[in-house]
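Asks: Show me how the following folds:
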Amino acid sequence: MKLNERSLAFYATCDSPADSAGFLYKRGERHAAYHRRWFVLKGNMLFYFEERESREPVGVIVLEGCTVELCDSRGEFAFAIRFGGAKSRTYVLAAESHAAMEAWVKALSRASFDYMRLVVRELEQQLARVQWGSNAERAPEREPERALQREPERALEQELEQALEQEPEREPEEAPEREPERRAPRENGCAVWNIVPGTDSLPRGAVPRWASGCEAEAGPRQPPVPPRCQASLGVPAGNAVEVSAFSRLHERYGTEVAWLRRQWLERRQGQQP
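Replies: Alright, predicted model coming up:
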């Protein structure tokens, strides 16, 4: 905010209430003589006029970074406004009575923004203490209310406990026995088709290989019938030829193995001394 002489003059003479107002004696800067002036305190600004009816102030003192203290002077009831700094000016004022001096010293000491900040902080702390004390006092009063609120819940819990105690214990139901699953018999680790009693001879649409001489185009393929079950199932003689050829091949292989083993033993005996 930019201030100028016109805005300061308007603020000094406007109808806003003043924190303090009255006549004081102000000592001159160059001369030690005192001049009677009309002072008006608004916020942190101290305006002084030549007369009470003057329309514009003669000067203004901004009360920031200063101290207000009593001083020894020729005039009675004198006090000074001192600012920090080597070249800062010190304003010496004097009141007409001791009561007026005390009132002005208090008002000027409380006019700075720093003082107002301290006051606000102190008031906030007091408010916090008052609120904490009121909450502590209300805590015992709220306990009966909470107890009344919990009574319906406790009554419901008691009813549930009584109902559970009166309810008879139920015996565990026995599980129904399951029928054992029927599994197809196995031959040489493989399941054999169509030898389980009560089943069809072949699935629908399936044609046996031994009946047609080749694999059927439709239906699932039938695994080969083991030799042990061929007689019981009535396998045709065509498969018997294959079995006899396999047995002859097995006998020939066994004969060759026996002949080779015999030669190996004779050779080993001939090498020994």
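Asks: contacts and neighbour counts: CA atoms only from here.
Replies: Will do.
Asks: I'd like the next helix or strand past the helix or strand encompassing Val120.
Replies: Using DSSP states H and E, Val120 sits in helix 113-166. Per DSSP H and E, the first helix or strand lying C-terminal to helix 113-166 is strand 186-187.
Asks: Test my guess that Ser109 contacts Val68.
Replies: Yes. Ser109 lies in contact with Val68 (Cα atoms under 8 Å); the separation is 6.0 Å.
Asks: So which of these two has more stuff around it?
Replies: When Ser109 and Val68 are compared for neighbours, Val68 comes out ahead with 20 against 17, by other Cα atoms under 10 Å.
Asks: so which helix or strand takes in that one?
Replies: Val68 belongs to strand 66-70, assigned by DSSP H and E.
Asks: Pull the residues that contact that strand.
Replies: Defining contact as Cα atoms under 8 Å, 6 or more residues apart in numbering, one finds that strand 66-70 is touched by Ala78, Phe79, Ala80, Ile81, Arg82, Phe83, Gly84, Val105, Leu108, Ser109.
Asks: Equivalent analysis for stretch 264-273, please.
Replies: Contacts for stretch 264-273 (Cα under 8 Å, 6+ apart): none.
Asks: Proceed likewise with the subsequent sequence, for comparison:
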Amino acid sequence: MPAAPVKTSVPSASSVLVPETLLKKRKSDVKAREEKQAKAVELRKARKQKRSVVFKRAEQYVKEYKALEREQIRLRRVAKSKGDFYVPGEPRVAFVVRLRGISNIAPKPKKILQLLRLLQINNGVFVKLNNATMQMLRLVEPYVAYGEPNLKTIRELLYKRGYAKINRQRIPITDNNLIEEHLGKYGIISVEDIVHEIATAGPNFKAATTFLWPFKLSSPTGGFRRRKFINFIQGGDAGDHESNINRLVRRMN
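Replies: Below you'll find the model as predicted:
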């Protein structure tokens, strides 16, 4: 009789022994993946809430700007109806642009330019106007152009030329998280918050402007007037431009 065939048993997949270290690694990988997914969900929720807060603040600022504009129009109309002239209040914020280099500058104006952080030609900064800063601007008037910026100028400068000063480095402002990280303790979490703080000369004006790197502007389109070292009243570009500074900044932005 022929011999019966011998059956060889092949171990099933369920019976294969897996090293304990591999099992632990799999469990830890699964746990890490679940934690990562949970953090991602929380981060999305936090960003959504933050966007909602930023949008609500922006809407509130727009209402505030429009209310202020309507109030100025009303006061102007009331004055006109009484045969008077409406004189707006003194400007609280100035934008200062450096026009001259370091040659032939006396030590005192040179020091003031350093205090204003105007270290290069065509650099610009926002300054809160008070008695001290007005005296400083008068001393450096032959070397700078300054005036009262409007809301549009402030917003365009920040969105187009705005850079942050972090650890003495010039960092582009590409995300509101960068602003919240360094100015969140002042309640400033977005670019619009900085715009509002500067436009209204708010209590955290210094913190907001110190956070910003001095604006690096280009030479104005079409060039300066006859001579940029002559006072603005005499046909040049130096000195107080009042509201005309907005026109000059747009040519340099």
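Asks: Any idea what the TM-score comes out to?
Replies: With the length set by TM-score structural alignment, normalised by the length of structure 2, the two chains reach a TM-score of 0.20; 75 aligned residues with a Cα RMSD of 5.1 Å.
Asks: Check which helices and strands the next helix-or-strand element following the strand holding Val68 of structure 1 sits against.
Replies: Where DSSP H and E defines the elements, the next helix or strand beyond strand 66-70 of structure 1 is strand 78-83. Here strand 78-83 of structure 1 touches strand 66-70, strand 91-94, helix 98-109, going by 3 or more Cα pairs under 8 Å, 6 or more residues apart in numbering; DSSP states H and E.
Asks: Could you dump the ones you listed into JSON lines with distance to Gln158 of structure 1 added?
Replies: Formatted as JSON lines, those follow (distance: least, Cα to Cα, whole Å):
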{"stretch": "strand 66-70", "distance to Gln158 of structure 1": "73"}
{"stretch": "strand 91-94", "distance to Gln158 of structure 1": "83"}
{"stretch": "helix 98-109", "distance to Gln158 of structure 1": "69"}
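Asks: closest to Ala21 of structure 1 out of those?
Replies: If you check each of these against Ala21 of structure 1 by Cα to Cα, helix 98-109 wins as the nearest, at 9.0 Å.
Asks: in the closest one, what's buried?
Replies: Met101, Trp104, Val105, Ala107, Leu108, Ser109 (16 or more other Cα atoms under 10 Å).
Asks: can you redo those residues as CSV with distance to Leu46 of structure 1?
Replies: Below are those laid out as CSV (distance: Cα to Cα, whole Å):
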residue, distance to Leu46 of structure 1
Met101, 15
Trp104, 11
Val105, 12
Ala107, 10
Leu108, 8
Ser109, 12
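Asks: Nearest to Tyr115 of structure 1, out of those residues: which one, please.
Replies: Ser109 (7.7 Å).
Asks: Now do the contacts for the closest one.
Replies: Here Ser109 of structure 1 is in contact with Thr67, Val68, Tyr115 (Cα under 8 Å, 6+ apart).
Asks: Report the separation between the last one and Ala103 of structure 1.
Replies: To tie it back to what came earlier, the one meant is Tyr115 of structure 1. For Tyr115 of structure 1, the distance to Ala103 of structure 1 (Cα to Cα, to the nearest Å) stands at 17 Å.
Asks: How about the first one?
Replies: Applying Cα to Cα, the value for Thr67 of structure 1 to Ala103 of structure 1 is 15 Å.
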